[in-house]
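J.: no sequence on hand, only this structure:
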C-alpha cells in the first residue's frame, strides 16, 4: 500500500472511531489535542490499527504516535503488506 492509501484508510478509521466528520480528518490531527482522545480511546485505536494492518505496536511505539501522519508512517514501516 502507498502512504496515501494507508493515510486514507486511517483517516476513515479515525472518523468512525472518534465520531468526527471525515472532511475534517487529515494527517496533521493530533490524537490528544485535536481529537480529545483519552488513553482508552487511543488504546482502542491502536488495537484497530493492529487488526487492520497486521502491525504489532508496542506500548513504547504507541506512546510516540501523536498524529495521524505518524500512525501512517508507523504502519507503512511495520505492517504486513495487505
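T.: Good, I have the coordinates. What you are looking at is a predicted structure, and each value in this text was computed from that prediction instead of being measured.
J.: CA only for contacts and neighbour counts going forward, please
T.: OK.
J.: and the nearest residue to residue 26 once chain neighbours are set aside, what does it touch?
T.: Leaving out its chain neighbours, the residue that sits closest to residue 26 by Cα to Cα, 6 or more residues apart in numbering is residue 11, at 6.4 Å. Taking Cα atoms under 8 Å, 6 or more residues apart in numbering, we find residue 11 in contact with 22, 25, 26, 27, 68.
J.: and the helix or strand harbouring residue 11, which residues are buried?
T.: Assigned by DSSP states H and E, residue 11 belongs to helix 3-17. Neighbour counts over helix 3-17 (16 or more other Cα atoms under 10 Å) mark 6, 7, 8, 9, 10, 11, 12, 13, 14, 15 as buried.
J.: want to compare, so here's the second one:
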C-alpha cells in the first residue's frame, strides 16, 4: 500500500474511500478546482483525478480554504477540518462528496 504517514486514528481509510463517483460530481469538482485556483491552460491540461493539489499547483492554506468553502457551497455540505486535511487529490474530494451525498 502506498501511503505516507500513519495517524493515531483507528480508522485509516480516507473519507469516502471505496465510494462510486458520478461523472457529474467529478465535473463539478474539476470546475470548482479550476475556478478557485484560477488554473491556466497548461495547468488545466495536467489536472486529473490523481493530481495532488498542494504539491502540483503549490496550493497554499488560503487557496485550500477557498476551495473547501466553494465545494461546501456548491454541494450544500459541511466539510470538517479533520476531513478537509485528508483531501489531497481531486479523486479524494470526489469520493468524499459522493459519500456525503449518499449519506443524505
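T.: Good, I have the coordinates. All values derive from a computational prediction rather than experimental measurement.
J.: mind checking the TM-score on these two?
T.: Overlay of the two chains. TM-score (TM-score structural alignment, normalised by the length of the first structure): 0.86; 80 aligned residues with a Cα RMSD of 1.8 Å.
J.: thinking again about what came up before, let me have the contacts of residue 11 of the first structure in TSV, adding neighbour count, secondary structure and distance to residue 52 of the first structure as columns.
T.: Formatted as TSV, the contacts of residue 11 of the first structure follow (neighbours: other Cα atoms under 10 Å; DSSP: H, G, I helix; E, B strand; the rest coil; distance: Cα to Cα, whole Å):
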residue	neighbour count	secondary structure	distance to residue 52 of the first structure
22	13	helix	18
25	19	coil	18
26	18	coil	19
27	15	coil	18
68	20	helix	15
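J.: as a markdown table, those with distance to residue 75 of the first structure would be great.
T.: As requested, these are exported to a markdown table (distance: Cα to Cα, whole Å):
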| residue | distance to residue 75 of the first structure |
| --- | --- |
| 22 | 20 |
| 25 | 18 |
| 26 | 16 |
| 27 | 13 |
| 68 | 11 |
